[in-house]
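>>> Predicted model and sequence follow; I will ask about them next.
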Amino acid sequence: MNIKLLLEDFCHYAKYMRAVSPNTINRYRQQVSYFVEVSKTSDISAVNKKMVHSFFLHGRVAKNWSTATYRTYYMTLIVFFRWCMEHEYMEENFVESMILPKQEKSLPKALKKQEAFKLLEVVYNYPYTHRYLRSRNHAIFSMFLYAGLRKNELLNLKLADVDIENFTIFVRKGKGNKDRIIPMSHTLAQSLDRYLTERKKQGKTCPEFFTSSNRNQGFTVSGLKRLTTRIRSASGIDFTIHKLRHTFATLMVEGGCDIYSLSKMMGHSDIKTTTIYLSATAEHLRSQVYKHPLNIRTFV
């Protein structure tokens, strides 16, 4: 049976029966297709243990996969082959015999507080051609730094999801298809309110919260990518959208936010994922070490 045809059936099953997110579906398609390309086989019956092991060795040696990338391919193929076994297209899941390397415990990279302030200043003072761009772009970066949204979560926001009056942001079907509510600070509310005023003046009526400047439709992935490149160049600050999310979490911990609350705001399914931010900020650790009882007495 042709692997590409099976892949489409598998993706259809994952989407409608398991309610897997569109991003995960895209990952399934890309990574299984890459396996077909590298292994030079199109028939599922030709897949064997040696072929699967060679594929992962190719990724590690020729493509220099990180542990995270290796684990992602591992999870994709093990789920796909498991589905193939359930439908009797395969007799053995060859990925299960692979050694899964331990996840690297590197600290998340984040901007320092002064860098975050500078970034927002550059976004606001950039020489735009229209006032609408200034208010929209500042609101976008404020969302990342004051609410910690993921890229797709921001682009998928609807107008009805942002309640400035009650200071809340409703994230629909974030990672893992989970909904969550994020409280909004007064500073973020001011930026969003300024943007909505300009949005109304432009006559934008599309349901998306953030819109294109010259069209009545939602802001796009490519548009956000161009904006990020422009601001990165203008500010001289090396950042990614995900780094801004890490910055939100790190600054929240430095400000005294408890891990449970931060976990809910970040949309983490496991609070262990959030605890890494406790080690990511020296300020937080320094504030904790001052609590040592022996610090109350000095010896001369």
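Everything's here; your move.
>>> only C-alpha atoms for contact and neighbour calcs from this point on.
Fine.
>>> buried ones in the helix or strand containing S222?
In this assignment (DSSP states H and E), S222 forms part of helix 221-235. Under the neighbour-count criterion of 16 or more other CA atoms under 10 Å, helix 221-235 has L224, T228, I231, R232, S235 buried.
>>> From what I see, the third one and V122 are in contact.
Yes. Under the contact definition of CA atoms under 8 Å, I231 touches V122, with a separation of 7.3 Å.
>>> buried sites along whichever helix in the chain runs longest?
Looking across the chain with DSSP state H, the single longest helix is helix 67-86. Under the neighbour-count criterion of 16+ other CA under 10 Å, helix 67-86 has 70-71, 73-74, 76-84 buried.
>>> all helices of the stretch 101-250 of the chain, in order?
Along the stretch 101-250 of the chain, counting by DSSP state H, counting those that start in this stretch, helices occupy 113-125, 131-147, 151-155, 186-201, 221-235, 241-254.
>>> Counting by contacts, list what the second one packs against.
If I follow you right, that is helix 131-147. Other elements packing on helix 131-147 under the criterion 3 or more CA pairs under 8 Å, 6 or more residues apart in numbering; DSSP states H and E are helix 113-125, helix 186-201, helix 241-254.
>>> what's the first one packed up against?
Contact analysis of helix 113-125 by 3+ CA pairs under 8 Å, 6+ apart lists helix 131-147, helix 221-235 as its packing neighbours.
>>> who's in contact with it?
Residues outside helix 113-125 that contact it (CA atoms under 8 Å, 6 or more residues apart in numbering): 134-135, 137-138, 141-142, 145, 231, 234-235, 237, 247, 251.
>>> one more time with 10 Å, if that's ok
110-112, 126, 133-142, 145, 227-228, 230-232, 234-239, 244, 247-248, 250-251, 254 (CA atoms under 10 Å, 6 or more residues apart in numbering).
>>> Return the angle between stretch directions for it and helix 131-147.
In terms of direction (axes from the mean of the first three to the mean of the last three CA atoms, to 10 degrees), helix 113-125 departs from helix 131-147 by 160 degrees.
>>> Below is structure B, check it against A:
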Amino acid sequence: MKNPNGFGSVYKLSGNRKKKWVARKTISWENGKQNRKIVGYFETKNEALKALANFEYIENSKITFKQVYDLWSKKHFENIGHNRATNIKSRYKVHLSVIDNVSICDLKIKDLQKLYDNLNLSSGTANQIKSILKMIFDFAIRNEYIDKNPIDYLEVKKHKSVLERKIFTSEEIAFLWNNINLKLVDTVLIMIYTGLRIEEFLNLKIENINLEERYCIAGSKTEAGINRLVPFNHKIIPLITKRFKEKNTYFITCNNRKISYSTYRRAFIKLMEDLNLKHTIHDCRHTFATLMSNAEANPASIAKIIGHKDYKITEKIYTHKDKNELIKAVDMIN
């Protein structure tokens, strides 16, 4: 069946190739001749027809940075995990949305260099932003919106770390205990008294908690932290017992469902605002390590509990710490 006028065309390439179907669209007429644009190459005719139906041509001089981002992210997010996609969305919204309405053709090297230089971020995060920019502009080149990638000419400067670690003071910890009935305050205290990373905490499963022997088994991003034993201070046993529900898969849930990092982070920020406290989630873990050190707990035990490979000692020493020793160590925190 013939496609309607203005729909475009789909045709098959010769030879042995994986993507042999081509979708092509007429975007304008000049002197009676069609100006066509290749929409893409596809494995099947149906895929090509679907792409042609969804294709919307925007004149290069008018397409905005946000429009290119939307087109790129729709395709890119199909090939990456949910957490990675969420991270990119967050980075874009916070740091790159300021140029949403600028035509991508008008974004010059000097403008992007100024934007990048003004990022008040750590080097790691700044490099993530540069990587996202490069992928967006590479996509723009492949789709013939621009001719060259200005990010290739971006000069990278070393950003100073702006993350300030601030422990919860003894007065603030007492304040949290006095407000234990507020939503999520118990989770903050559990992290302060265990040193669990937020990812470990949200991924902690009920099956990996031993209430009777006062410990859990936590996974981690680091080799030293994989499947490590984390003891429970006696003060938080009632908090853990109250949240412990055998029918659930995960320890921290909302309506019997696992809580995502972004959801918990938003709730944590609001809680800190409501309590007039100025802390990040990681301050909980930092507080735990500081409290353990101040209580003169054995450095080997501290390293073992928090999952660090080196706490000014060798791994060979602290791998011999057993469960009872770790529980004694964590109970040194008042």
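That came through fine. Just so it is clear, the model here is predicted, and its values are computed rather than measured.
>>> so how far is the longest helix of the first structure from its chain's centroid?
20 Å (CA atoms, centre = their mean, to the nearest Å).
>>> Likewise for stretch 140-152 of the first structure?
10 Å.
>>> these two touch, right, L224 of the first structure and T240?
No. L224 of the first structure lies out of contact with T240 (CA atoms under 10 Å); the separation is 11.1 Å.
>>> how close does the closest residue to P150 of the second structure other than its chain neighbours sit to L115 of the second structure?
Nearest residue to P150 of the second structure, sequence neighbours excluded (CA to CA, 6 or more residues apart in numbering): I109, at 5.4 Å. From I109 of the second structure across to L115 of the second structure, the span is 10 Å (CA to CA, to the nearest Å).
>>> One more: K166 of the second structure?
Distance from K166 of the second structure to L115 of the second structure, by CA to CA: 29 Å.
>>> same question, K45 of the second structure
From K45 of the second structure to L115 of the second structure the distance is 43 Å (CA to CA).
>>> Show me which of the two is the more surrounded one.
K45 (18 against 14; other CA atoms under 10 Å).
>>> follow-up on the earlier one: could you say what helices and strands the longest helix of the first structure packs with?
When contacts are defined as 3 or more CA pairs under 10 Å, 6 or more residues apart in numbering; DSSP states H and E, helix 67-86 of the first structure packs onto helix 3-16, helix 22-39, helix 49-61.
>>> ok, the spatially most central residue of the first structure - contacts?
Nearest to the mean C-alpha position of the first structure, counting by CA atoms, centre = their mean, stands R150 at 4.4 Å. The contact partners of R150 of the first structure, taken as CA under 10 Å, 6+ apart, are M143, F144, V171, G174, K175, I241, H242, L244, R245, M266, G267.
>>> Tell me the one of these nearest Y195 of the first structure?
M143 (11.8 Å; CA to CA).
>>> ok now do the closest one, which residues does it touch?
Applying CA under 10 Å, 6+ apart, the residues contacting M143 of the first structure are 137, 149-150, 154, 169, 184, 188-189, 191-192, 244-245, 248.
>>> And it, what's its match in the second structure?
Aligning on TM-score structural alignment places M143 of the first structure opposite I190 in the second structure.
>>> Distance of that match relative to E199 of the second structure?
14 Å.
>>> Please report the number of neighbouring residues for the residue lying closest to W83 of the first structure once chain neighbours are set aside.
The spatial neighbour of W83 of the first structure that comes closest, neighbours along the chain excluded (CA to CA, 6+ apart), is F10 at 7.2 Å. Close neighbours of F10 of the first structure, defined as other CA under 10 Å, add up to 19.
>>> what sits against F10 of the first structure?
So F10 of the first structure contacts K4, I25, Y28, R29, V79, F80, F81, W83, C84 (CA under 10 Å, 6+ apart).
>>> what would the helices of the stretch 101-250 of the first structure look like in TSV with distance to Y89 of the first structure?
Output for the helices of the stretch 101-250 of the first structure, formatted as TSV (distance: least, CA to CA, whole Å):
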stretch	distance to Y89 of the first structure
helix 113-125	52
helix 131-147	45
helix 151-155	35
helix 186-201	52
helix 221-235	37
helix 241-254	39
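>>> right, and the ones you listed - which one's nearest V38 of the first structure?
helix 221-235 (28.6 Å).
>>> didn't A303 of the second structure look like it was pressed against A329?
No. Taking contacts as CA under 10 Å, A303 of the second structure lies outside contact range of A329: 11.2 Å.
>>> Hmm, S122 of the second structure is touching K160, no?
Yes. Shown here, S122 of the second structure and K160 form a contact pair, counting by CA under 10 Å, at 5.8 Å.
>>> now E283 of the first structure, what's its secondary structure?
helix (DSSP: H, G, I helix; E, B strand; the rest coil).
>>> What degree of burial does the nearest residue to it once chain neighbours are set aside show, as a neighbour count?
Leaving aside its sequence neighbours, E283 of the first structure sits nearest to E254 (CA to CA, 6+ apart; 6.1 Å). Applying other CA under 10 Å, we find 21 other residues in the vicinity of E254 of the first structure.
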